[in-house]
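Chemist: only geometry, no sequence info:
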């Protein structure tokens, strides 16, 4: 297991991290400039963004990601290694060659992590590394950076080697009582990531301290209101849901951590962040997201709350006179195969918004695109507005209630603040 001291060293990698100042430029979360021309100067973060894009590409390749390993683990290891390479071992030499050795270190660390995690992608990763190293003209700087990058990648991979992520997920028995989770239609797939709550966190010491408050009684007015809201707005044939709400449900249907990494890519490039700043920001974001996923699976499998489609179809069993069963009810979106409470989109989005607001300030005009709804761009004035819409979209998709959203939002905020506290103070 990874010790707290090792995790702290992994994060701080050579000194106290200082949050970035607030900015306010308008950005688009899918912009992809020619990163090969942006390794030096104020756009030195381009090398980090390029490797982040490579991981996104790998994750969008069918079969590339092991089904029982959560993708946020890969993002966290990748960016912790890059950050460690840029700011720790050998930093005095790297700082003497900021446009050379540091770029080589970042690229080598990223390459070695991704080759270790995705060996089938080695050929394309080798080509990307060669192109990055070719931009470092001074041989001594290039060789120094390569050595530092290799060491950083090896250290991070060693730290996470026995973190519990390779465990075989245990089958989850289907619930039999009202409110208890059971596989949901139409696929009735078995629960996923039942082992993930036992994965060693990256930053926080324990995730169970972020456990949401107990789920309300099924007989309560809160429960009835939340269930009836999703019944009305989340049905596949709903006439109460607006056109914009339907668009939101479809827009945010892809893996939510992908959106936030895309948003971060665009913001750091628009702001001209240098290599060290970009490495720090991506490390902050993705280490927090990795711990957030561990925390929300801990909560999901602690409470094991049924999904809306089950709750609505079986409402006759919930002892609440304010709910009414509809055995033929179907959701607009496909229900994920895990318990409802708290909502993952809400956890991930609030974690991201909290981290990015700390880095860039509250006000930031954003234009966000979706990998599942091409040609549509949605506009926001703050990171928090993005998070709120992403979380609430799951009600319109019919896969979560407002109870799940509120619990997820609180978990994400509290966990993000805890990780920021650890990574900015040591």
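Modeler: Everything's here; your move. Please read all numbers here as calculations on a predicted model, not as lab measurements. Numbers count the residues shown, from 1 in each chain.
Chemist: Going by C-alpha atoms from here, please, whenever you check contacts or count neighbours.
Modeler: Fine.
Chemist: What residue, apart from its backbone neighbours, is nearest residue 6 spatially?
Modeler: residue 159 (7.8 Å; CA to CA, 6 or more residues apart in numbering).
Chemist: For the stretch 1-150 of the chain, which segments count as strands?
Modeler: Along the stretch 1-150 of the chain, counting by DSSP state E, counting those that start in this stretch, strands occupy 27-28.
Chemist: what's the answer for the stretch 251-400 of the chain, then?
Modeler: Here the stretch 251-400 of the chain has its strands, by DSSP E, counting those that start in this stretch, at 363-369, 377-382.
Chemist: Give me whichever of these is most buried.
Modeler: When you average the neighbours per residue for each of the strands of the stretch 251-400 of the chain (mean count of other CA atoms under 10 Å), strand 363-369 leads with a mean of 20.
Chemist: re earlier: would you list the strands of the stretch 251-400 of the chain in CSV and tack on distance to residue 87?
Modeler: Listed next are the strands of the stretch 251-400 of the chain as CSV, based on distance: least, CA to CA, whole Å:
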stretch, distance to residue 87
strand 363-369, 28
strand 377-382, 30
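Chemist: which stretch among those strands comes nearest residue 238?
Modeler: Closest approach to residue 238 among those (CA to CA): strand 377-382, 22.5 Å.
Chemist: Give the other helices and strands that that closest one contacts.
Modeler: Judged by 3 or more CA pairs under 8 Å, 6 or more residues apart in numbering; DSSP states H and E, the packing partners of strand 377-382 are strand 363-369.
Chemist: mind checking how far the strand it packs on is from the chain centre?
Modeler: Relative to the chain's own centre, strand 363-369 is displaced by 18 Å; criterion: CA atoms, centre = their mean, to the nearest Å.
Chemist: Tell me what angle that strand forms with strand 377-382.
Modeler: 160 degrees (axes from the mean of the first three to the mean of the last three CA atoms, to 10 degrees).
Chemist: let's bring in a second model and compare:
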């Protein structure tokens, strides 16, 4: 069968047009624009900032409030992660994992960023927003930020640096604004202690100070898990009977205290971080020194380092909340009160007893979860603690992160502040929180930079 010539011609022309279009597109493929690929960046700028801010806060007088500063650096760690996470393919915002965290500012998908500059700007801004600083401190932070910016400008276009700087600062502002709604409160104004029993905490010698942090558990945590987390009950009941397990636990603290060796005193002092400006280390800079040492030793890049600073920061804030919830729930008597009532009326603990209940341990409450986060990130690796090298003291070397945690815990027994069972339970309690934090998956394994 033959088509009429005119109809056949039209079909032939249509087929020819299709063929020509096909040939045209085979020679000139349509290129769909792609976002710039992130480049592997060093975490050096971050390490430099954490070391620098320790120098800024060390001579402060008065020293920063311990629990307040822990909380602040928790937010700073989260902000650091948000400032750089877009540079790691597939990385997710912490806004999807943290309790009531709002959406964070977003980058321009089709634009280039230098993530080191985003971190530089974010950290400089957050330090000025969160920390109590003098005008001279703020000027030194500005100088540090500008020195980094100038260094980056030698190899990065100005428009990229300005875009990166603006993004880092926008993250800092968003994190600070979010922090204002967390209800953080260390005051005891309005606190009504429970009825006093023989096993109750009461203000302790020598200062007999009012309680600190009874309402801390009411502040908003980073994890929903931490809204209700509570340490397990005491392993045995309070008793003043000399044959009881409780009496024996107190007697151990007393016996150690009256026979302290020089080595035990040095251990207690190392972890006390006390002594005032340029003598001790304001919290959490001992903690941050260890975290930074581990990350430098493991050659973490910018994205890995930022994620670990964020997770250990979450541990510092929520560790305090969960610990103080437990302290005021159990309201347990301190060793110094029990000993002076039942064993030795003149006894004093080697370290000053802080003004809040004994169980669980404050030091371990902060240390155990962040150490567990480090272990989950890098393994139970050997670690050097060189936090006091600026005073000429040699680093304390540990065969593992767990060994470091165990020494920090026993230091409070040497100091006369805690019973051994408190320290052992506090380690397990804190590690549970550390595991909850470590289970937050932010980066697909096949996308994580080494």
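Modeler: That came through fine. Because the structure is a prediction, the values reported are computed rather than measured.
Chemist: rewinding a little: can you tell which of the strands of the stretch 251-400 of structure 1 is closest to residue 302 of structure 1?
Modeler: Per CA to CA, nearest to residue 302 of structure 1 of the strands of the stretch 251-400 of structure 1: strand 377-382, 32.7 Å.
Chemist: Can you pull out the residues in contact with that closest one?
Modeler: 362, 363, 364, 365, 366, 367, 368, 369, 370, 386 (CA atoms under 8 Å, 6 or more residues apart in numbering).
Chemist: so which two of those residues are the farthest from each other?
Modeler: Among the contacts of strand 377-382 of structure 1, the pair separated by the greatest distance (CA to CA) is 362 and 370, at 22.7 Å.
Chemist: Tell me which residue of structure 2 matches up with residue 141 of structure 1.
Modeler: The pairwise alignment with structure 2 assigns residue 141 of structure 1 to residue 160, based on TM-score structural alignment.
Chemist: ok, the closest residue to that match other than its chain neighbours to residue 138 of structure 2 distance?
Modeler: Spatially, and ignoring its direct neighbours in sequence, residue 160 of structure 2 is nearest to residue 113 (5.4 Å; CA to CA, 6+ apart). For residue 113 of structure 2, the distance to residue 138 of structure 2 (CA to CA, to the nearest Å) stands at 26 Å.
Chemist: Residue 56 of structure 2 too?
Modeler: 9 Å.
Chemist: one step back: as a markdown table, the contacts of strand 377-382 of structure 1 with distance to residue 345 of structure 1 would be great.
Modeler: A markdown table is the format used below for the contacts of strand 377-382 of structure 1 (distance: CA to CA, whole Å):
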| residue | distance to residue 345 of structure 1 |
| --- | --- |
| 362 | 20 |
| 363 | 22 |
| 364 | 21 |
| 365 | 21 |
| 366 | 19 |
| 367 | 19 |
| 368 | 16 |
| 369 | 16 |
| 370 | 14 |
| 386 | 11 |
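Chemist: closest to residue 216 of structure 1 among those residues?
Modeler: Using CA to CA, the contacts of strand 377-382 of structure 1 come closest to residue 216 of structure 1 at residue 386, 27.2 Å.
Chemist: what sits against that closest one?
Modeler: Applying CA under 8 Å, 6+ apart, we find residue 386 of structure 1 in contact with 349, 353, 380.
Chemist: Which of these are conserved in structure 2?
Modeler: Counting by both residues aligned by TM-score structural alignment, their matches' CA atoms under 8 Å, the members of the contacts of residue 386 of structure 1 that carry over to structure 2 are residue 380.
Chemist: Show me what the helix of greatest length in structure 1 packs onto, helices and strands only.
Modeler: Determined from DSSP state H, the single longest helix within structure 1 is helix 275-303. Counting contacts by 3+ CA pairs under 8 Å, 6+ apart, helix 275-303 of structure 1 packs against helix 46-59, helix 71-87, helix 256-270, helix 344-360, helix 402-425.
Chemist: Could you say which one of those helices comes nearest to residue 181 of structure 1?
Modeler: Comparing these by CA to CA, helix 402-425 comes nearest, at 13.7 Å.
Chemist: how far off helix 275-303 does the closest one point, in degrees?
Modeler: Going by the same axes, to 10 degrees, helix 402-425 of structure 1 makes 140 degrees with helix 275-303.
Chemist: Contacts made by helix 402-425 of structure 1 with the rest, please.
Modeler: Applying CA under 8 Å, 6+ apart, the external contacts of helix 402-425 of structure 1 come out as 8, 11-12, 16-19, 203-204, 210-213, 223, 226, 284, 288, 291-292, 296, 340-352, 354-355, 391-392, 395.
Chemist: how about 7 Å then?
Modeler: 11-12, 16-18, 203-204, 210, 212, 226, 288, 292, 340-344, 346-348, 350-351, 354-355, 391-392, 395 (CA atoms under 7 Å, 6 or more residues apart in numbering).
Chemist: in the superposed pair, what's the mean gap between it and structure 2?
Modeler: Comparison of helix 402-425 of structure 1 with structure 2 after fitting gives an average deviation of 1.8 Å (mean CA distance after the TM-score superposition for structure 1).
Chemist: which parts of that helix are buried?
Modeler: Using 16 or more other CA atoms under 10 Å as the test for burial, helix 402-425 of structure 1 gives 402-417, 419-420, 422-423.
Chemist: Check the gap between the match of residue 141 of structure 1 and residue 376 of structure 2 for me.
Modeler: 35 Å.
Chemist: got the buried residues for stretch 241-248 of structure 1?
Modeler: Of the residues in stretch 241-248 of structure 1, 241, 245, 246, 247, 248 count as buried by neighbour count, 16+ other CA under 10 Å.
Chemist: The counterpart of the second one in structure 2: what's it in contact with?
Modeler: Residue mapping for residue 245 of structure 1 onto structure 2 gives residue 264, with TM-score structural alignment as the criterion. Taking CA under 7 Å, 6+ apart as the definition of contact, the neighbours of residue 264 of structure 2 are residue 414.
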